[in-house]
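Colleague: next one to model:
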Amino acid sequence: MFSLFKKESKVEKLQKKYEKLMSDWHKLSTTNRAESDKKYAEAERTLKEIETLQS
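Modeller: Alright, predicted model coming up:
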């Protein structure tokens, strides 16, 4: 019940973004290699930001 009012932390938001980027990367990897590489690079930047925040 109380989790309805709980705001997501910045790390949780970034983790969701990372998961979406990795999903998009995987889908694009079979059709558009250039776009796939862009998604992967963005996902890596997001992961580094998550690791920085957790430290």
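Colleague: only C-alpha atoms from now on, for both contacts and neighbour counts.
Modeller: Noted.
Colleague: the spatially most central residue of the chain: helix or strand, and which one exactly?
Modeller: In the chain, the C-alpha nearest the mean C-alpha coordinate belongs to residue 18, at 1.0 Å (CA atoms, centre = their mean). Using DSSP states H and E, the element containing residue 18 is helix 10-28.
Colleague: let's see this one next, to set against the first:
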Amino acid sequence: MFGLFKSDPTKKMRKELKQLQEKAMEMQRNGNIRDSSHISQQADELWNKIQALESQNK
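Modeller: The predicted structure follows:
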């Protein structure tokens, strides 16, 4: 019951992850592979942080 009002710390991170993945996809479609891989690497690092936070909360 008390967790009802607690905000999800990963919600903002998941939104940012989605934006990074979409940006990487657009760069790849436009032929900008180098920048696409850089953005994808940032997304992977963010995903690892999300997973670490979720494993701590369980």
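Colleague: can you calculate the TM-score here?
Modeller: TM-score for the superposed chains, counting by TM-score structural alignment, normalised by the length of structure 1: 0.81, backed by 50 aligned residues with a CA RMSD of 1.7 Å.
Colleague: for the residue nearest to the centre of structure 1, which non-adjacent residue is spatially closest?
Modeller: Distances taken as CA to CA, 6 or more residues apart in numbering place residue 43 nearest to residue 18 of structure 1, at 5.4 Å, with adjacent residues excluded.
Colleague: got the contact list for the helix holding residue 18 of structure 1?
Modeller: 35-37, 39-40, 42-43, 46-47, 50, 53-54 (CA atoms under 8 Å, 6 or more residues apart in numbering).
Colleague: if we go to 6 Å?
Modeller: 36, 39-40, 43, 50 (CA atoms under 6 Å, 6 or more residues apart in numbering).
Colleague: in structure 2, what stretch matches it?
Modeller: Under TM-score structural alignment, helix 10-28 of structure 1 corresponds to residues 9-27 of structure 2.
Colleague: hmm, back to that, for the very next helix or strand once past the helix holding residue 18 of structure 1, packing partners?
Modeller: The C-terminal neighbour of helix 10-28 of structure 1 among helices and strands, as given by DSSP H and E, is helix 33-54. Contact partners of helix 33-54 of structure 1 among helices and strands, from 3 or more CA pairs under 6 Å, 6 or more residues apart in numbering; DSSP states H and E: helix 10-28.
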